[in-house]
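>>> no FASTA, just this:
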């Protein structure tokens, strides 16, 4: 009798394990590769020139391929919702900064040019006016948690930083 009860309990437990729903993957579209350039400073200067002609702002994303927060943010920026916002309001530039936390940083002169004296994490996101003035140095380093932000939160912040009325 006890054996039958134990067997029934074990069978019930195994059935419960077998029917446990799978845990959903994070709902973020990681980029396959974080876009990098051999001439980051030139890319930023070109974006500033385009912004001066169009009246847009420049969105500079300092990050790296090894960083899940960088690839998460880059992935969101590739989605239709974000590409529409970027096309209307921003010139986008990705700047590879390597691994600055360990002393193996790249393109840190670009970050310093716009007021990021040190890069303690990635990504950092700087929004520039067409004249090259940063508008969000107080929040630039806060993007280190981009992978845990919601799509709506990222969109709302980029919309607010664009300093243009919603369409």
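Great, that's in hand. Predicted model, so just to flag it, every value in this text is computed and none were measured.
>>> going forward, measure contacts and count neighbours with C-alpha atoms only.
Noted.
>>> just the element for the residue nearest in space to the middle of the chain, please.
Centroid-nearest residue in the chain: residue 73, 1.9 Å away (criterion: Cα atoms, centre = their mean). Here residue 73 sits within helix 68-77, counting by DSSP states H and E.
>>> just give me the longest helix of the protein.
Counting by DSSP state H, the longest helix found in the chain is helix 2-18.
>>> and the comparison structure, right after this:
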């Protein structure tokens, strides 16, 4: 899903009753973009397409999470918030991928993360930064280090995401 499509769903969600509806909390916005009804094959296709269509200097932010997860909703909320829009529009394609409940042994799409060297996922969310060559930019450890996303400030999340902005290739 392109950033524009994600934002369109976010805006339309309250009207449509979609699970992408934004919520507001005192500390952070929340969004629910992880769709359990989307097939694993479609998630794989969306990720591959996002990588293949990257323009020079852009990267994919692949967010592996779940709507049941407070931290996944928080990270998704920041990534769909107006304050992040200029950064994301200039440097990233955002793809949200539902992973089910990996900590309960009921994970899904974990093979997609494993293709980029991120294995042993036991919680959510996970943030993979992927360049146009299909290479993981961040480390597997940093990709898995977002389980406290709801307790991070907007400034902290923004700074980390900005640090992954690519240079012209």
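Arrived safely, thanks for sending. Note that the structure is predicted; figures quoted are calculated from it, not measured.
>>> what's the spacing between the counterpart of the residue nearest to the centre of structure 1 in structure 2 and residue 162 of structure 2?
Counting by TM-score structural alignment, residue 73 of structure 1 corresponds to residue 75 in structure 2. Separation of residue 75 of structure 2 from residue 162 of structure 2 (Cα to Cα, to the nearest Å): 14 Å.
>>> so who does the residue nearest to the centre of structure 1 touch?
For residue 73 of structure 1, the contact set (Cα atoms under 8 Å, 6 or more residues apart in numbering) comprises 30-31, 146-147.
>>> try 6 Å
residue 146 (Cα atoms under 6 Å, 6 or more residues apart in numbering).
>>> check contacts around the nearest residue to residue 106 of structure 1 once chain neighbours are set aside.
Sequence neighbours aside, residue 97 is the residue nearest to residue 106 of structure 1 in space, at 4.4 Å (criterion: Cα to Cα, 6 or more residues apart in numbering). Shown in contact with residue 97 of structure 1 (Cα under 6 Å, 6+ apart): 63, 105-107.
>>> would you mind checking those for buried ones?
Neighbour-count burial (16 or more other Cα atoms under 10 Å) applied to the contacts of residue 97 of structure 1 gives 63, 106-107.
>>> residue 155 of structure 1 maps to what in structure 2?
Under TM-score structural alignment, residue 155 of structure 1 pairs with residue 158 in structure 2.
>>> what's the answer for residue 85 of structure 1, then?
Per TM-score structural alignment, residue 85 of structure 1 is aligned with residue 87.
>>> what helix or strand is that match located in?
Going by DSSP H and E, residue 87 of structure 2 is in helix 85-91.
>>> which positions within that helix qualify as buried?
Buried residues in helix 85-91 of structure 2, counted by 16+ other Cα under 10 Å: 85, 88, 91.
>>> nearest to residue 121 of structure 2 among those?
Proximity of these to residue 121 of structure 2 (Cα to Cα) peaks at residue 88, which lies at 25.2 Å.
>>> gap between the closest one and residue 98 of structure 2?
20 Å.
>>> how about residue 15 of structure 2?
The value you get for residue 15 of structure 2 to residue 98 of structure 2, if Cα to Cα is used, is 23 Å.
>>> if we can go back for a sec, from the contacts of residue 97 of structure 1, which ones fall inside strands?
Among the contacts of residue 97 of structure 1, the members falling in strands are 63, 105 (criterion: DSSP state E).
>>> out of the contacts of residue 97 of structure 1, which is nearest to residue 56 of structure 1?
So of the contacts of residue 97 of structure 1, ranked by how close each gets to residue 56 of structure 1 (Cα to Cα), first place is residue 63, at 22.0 Å.
>>> show me what the closest one lines up with in structure 2.
Checking TM-score structural alignment: residue 63 of structure 1 goes with residue 65.
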